[in-house]
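Chemist: sequence? don't have it. structure:
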């Protein structure tokens, strides 16, 4: 089971926190949340993966879809605080070159 927390800090960056396993079952909801954020005007999004215990190809696909949606709207999607399991998936798929994980949510949009 996974839970998603969505916040909108004062700087206008939408933050999504997936808590649990980001897999085929939960990836659809993440993709919907990211699309909803962009549609509501939050084109800069941080996905805080500090509490994501598992990531499969469906979850990775939802992140890439969110990245594409945000960029098409003139924004970007950044990943912050990936767990070791998430970081390993990024490295094995070379997605760490595309998503370039950040150390903190607050600094995700710093240069």
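Modeler: Great, that's in hand. All of these numbers come straight from a predicted model, not from anything done at the bench. Numbering: from 1, shown residues only.
Chemist: From now on I want contacts and neighbour counts done on CA atoms only, so please keep to that.
Modeler: Will do.
Chemist: Can you show me the strands along the protein?
Modeler: For the chain, the strands defined by DSSP state E occupy 2-7, 14-22, 44-48, 52-55, 76-80.
Chemist: ok, the residue nearest the centre of the chain - contacts?
Modeler: Among the residues of the chain, the one closest to the centroid is residue 47, at 3.1 Å (C-alpha atoms, centre = their mean). By C-alpha atoms under 8 Å, 6 or more residues apart in numbering, residue 47 lies in contact with 15, 16, 17, 18, 77, 78, 79, 80.
Chemist: Report the buried members of the residues you listed.
Modeler: 15, 16, 17, 18, 77, 78, 79, 80 (16 or more other C-alpha atoms under 10 Å).
Chemist: another structure for you, compare them:
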């Protein structure tokens, strides 16, 4: 399955909703979208993964890299996910201790 991304931006806040699979094939597209947002001045980024069916280590690497870039500029990254199969990946890798993971997304302007 392909990865579909939609973005809602309000000032220095953006919500990126992902649907599909984040894997070796699709992760570069996600990386470029997130990188472009940070480059354009977004400092508070939410990645809504409630529509993600699969995420491999490449996808996790994209999220870790984005978190690092945002921290360097005083920003924040929130992961929104209520799917147990995706949350399990974060727990198994210990990334649930690094990311701010929430059940629901706030509007970009919140």
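Modeler: Yep, that arrived. Predicted, not measured: the structure shown is a model, and the values here were computed from it.
Chemist: rewinding a little: tell me, of the contacts of residue 47 of structure 1, which are also contacts in structure 2.
Modeler: Of the contacts of residue 47 of structure 1, the contacts whose aligned counterparts also meet in structure 2 (both residues aligned by TM-score structural alignment, their matches' C-alpha atoms under 8 Å) are 15, 16, 17, 18, 77, 78, 79, 80.
Chemist: for those residues, which one is nearest residue 105 of structure 1?
Modeler: When these are compared for distance to residue 105 of structure 1 (C-alpha to C-alpha), residue 80 wins out at 5.4 Å.
Chemist: Kindly state which residue of structure 2 is aligned to that closest one.
Modeler: By TM-score structural alignment, residue 80 of structure 1 lines up with residue 80 in structure 2.
Chemist: could you measure its match against residue 99 of structure 2, distance?
Modeler: Look at residue 80 of structure 2 and residue 99 of structure 2: by C-alpha to C-alpha, to the nearest Å, they are 10 Å apart.
Chemist: For the lengthiest helix in structure 2, give me the average deviation versus structure 1.
Modeler: Secondary structure of structure 2 per DSSP state H: the longest helix is helix 57-72. In this overlay with structure 1, the average offset of helix 57-72 of structure 2 from its partner residues is 0.6 Å by mean C-alpha distance after the TM-score superposition for structure 1.
Chemist: Which positions in that helix come out as buried?
Modeler: Within helix 57-72 of structure 2, the residues that qualify as buried are 58, 59, 60, 62, 63, 64, 66, 67, 69, 70, counting by 16+ other C-alpha under 10 Å.
Chemist: which residues touch residue 8 of structure 1?
Modeler: Under the criterion of C-alpha under 8 Å, 6+ apart, the neighbours of residue 8 of structure 1 are 14, 15.
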